[in-house]
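> can you look at this prediction? I've put the sequence above it.
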Amino acid sequence: MRKLILIVAGLLGWSLNGYAADPVWLQGKTAQSYEITVYRSASCGCCKGWIDHLKAHHFTVKDIVANDVNAHKQRLGVPLKAASCHTAEVNGKVIEGHVPAQDIKRLLATNSDIRLLAVPGMPSGGPGMDTAGARKDAFTVYSMDSQKRISSFSHYEGY
């Protein structure tokens, strides 16, 4: 029964016991290493936690400590309402905030018009915000396409 639950969770990209399951349709690509550039402030600990999360999911991280992360957000077209503490670029896509690695992989596995994934703010319990004993808030990963249409990409209840 547990094996069936893990298979279904993997197919849906769900997280079990705090461990994000890569969907089965991505398993052939999980060993692939994507290069991602992360712009962050030197003083932000949760950004370092998110980078560790990416590395654990086979991302090669170029870590750029910036005096003004907002300049990168503006250059990359991150809407003010989508802002979080760090911004990243991967394969021509923009990632804002504590987006789970499996969502980034799912985006990269498609040929969609989505140009941005964002988790606004800093929800407790999300990747990089998941220190021991941290509250696990629900959060939504939003997408924005090239026409600037906003949609819900995924939603997590207690990541």
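Yep, that arrived.
> going forward, measure contacts between C-alpha atoms and count neighbours the same way
Will do.
> burial count for the closest residue to Leu117 other than its chain neighbours?
In space, Leu117 comes closest to Ser143 once its chain neighbours are excluded; the distance is 4.5 Å by C-alpha to C-alpha, 6 or more residues apart in numbering. When neighbours are defined as other C-alpha atoms under 10 Å, Ser143 has 23 of them.
> take this one as well and set it beside the first:
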Amino acid sequence: MQDGISTNRRGLIIGATHAFTALALAGTAVAETLPKMIVTRDPNCGCCGNWVEHIKAAGFPVDVVQVNDVMPLKARLGVPEALMSCHTAEIGGYVIEGHVPAEAVKRLLIERPKAIGLAVPGMPVGSPGMEVPGQAPQSYEIAIFSADKHHMFARYRGLQQI
């Protein structure tokens, strides 16, 4: 009887170890295979280019589309006027509007909430792409939005979630 219990316990521990390893490896695979992001921006916007570099540095493959007027795309994708910023990105079925940190985009892709996307309205100093030497980063909110509402997804200061 003692051997039966020992065998079951050993099997349970081995099974749990295999499950944990599989989950850990799956998390690593997701992090290494980020989906491609398509960023639409005005060719004359320097901060948009800086944000694209931030996103690339975080491991996202990026295609950049330069247009003189991004507003028709924002309207077609359902970005609320109050949340608009200077560039718009599409990734994994979501819209990313403005200077959203790469870590927030990764969280969105992992959690997969029902939403159109994320937005950082305006151009807060210290947000990715809006770093200003000698100026402390501002606190800012990242909104998650759908067709009829939006609420806070995260709060950041610079690249740090607060």
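Great, that's in hand. Remember, it's a predicted structure, so these values are computed and weren't measured experimentally.
> report the TM-score for the pair.
The TM-score (TM-score structural alignment, normalised by the length of structure 1) is 0.78; 134 aligned residues with a C-alpha RMSD of 1.9 Å.
> helix, strand or coil for the residue nearest to Leu117 of structure 1?
The three-state label given to Ser143 of structure 1 by DSSP: H, G, I helix; E, B strand; the rest coil is strand.
> got a list of what it touches?
Taking C-alpha atoms under 8 Å, 6 or more residues apart in numbering, we find Ser143 of structure 1 in contact with 114-118, 149-153.
> what's the closest of these to Ser124 of structure 1?
Ala118 (15.1 Å; C-alpha to C-alpha).
> what sits closest to the equivalent of the closest one over in structure 2 if chain neighbours are left out?
Aligned by TM-score structural alignment, Ala118 of structure 1 pairs with Ala119 of structure 2. With C-alpha to C-alpha, 6+ apart as the criterion, Ala119 of structure 2 has its nearest non-adjacent residue at 4.4 Å, and that residue is Glu97.
> how much space between the residue nearest to Leu117 of structure 1 and Arg149 of structure 1?
Going from Ser143 of structure 1 to Arg149 of structure 1 by C-alpha to C-alpha, to the nearest Å gives 8 Å.
> center of structure 2, which residue is that?
Val105 (0.4 Å; C-alpha atoms, centre = their mean).
> tell me the secondary structure at the counterpart of it in structure 1.
Matched by TM-score structural alignment, Val105 of structure 2 corresponds to Ile104 in structure 1. Taking three-state DSSP as the rule, one finds Ile104 of structure 1 in the helix state.
> how about Leu4 of structure 1?
Look at Leu4 of structure 1: counting by three-state DSSP, its state is helix.
> contacts only, for Met84 of structure 2.
Residues in contact with Met84 of structure 2 (C-alpha under 8 Å, 6+ apart) are 74, 97-98, 119-122.
> kindly report the same for Leu117 of structure 1.
Contacts for Leu117 of structure 1 (C-alpha under 8 Å, 6+ apart) come out as 93-96, 99, 104, 141-144, 153.
> and the strands in structure 2, which stretches?
Remark: strands assigned in structure 2 by DSSP state E are 37-41, 62-66, 88-91, 94-98, 117-120, 139-145, 150-157, 160-161.
> any chance of the ones you listed in a markdown table, plus distance to Lys56 of structure 2?
Shown next, in a markdown table, are these (distance: least, C-alpha to C-alpha, whole Å):
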| stretch | distance to Lys56 of structure 2 |
| --- | --- |
| strand 37-41 | 9 |
| strand 62-66 | 7 |
| strand 88-91 | 13 |
| strand 94-98 | 14 |
| strand 117-120 | 18 |
| strand 139-145 | 20 |
| strand 150-157 | 20 |
| strand 160-161 | 18 |
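> tell me the most buried of these?
Among the strands of structure 2, ranked by average contacts under mean count of other C-alpha atoms under 10 Å, first place goes to strand 117-120 (a mean of 26).
> which one in structure 1 is aligned with Ala19 of structure 2?
Aligned partner of Ala19 of structure 2 by TM-score structural alignment: none.
> ok, how many other residues are close to Ala19 of structure 2?
12.
> could you check how far Thr87 of structure 1 is from Val94 of structure 1?
7 Å.
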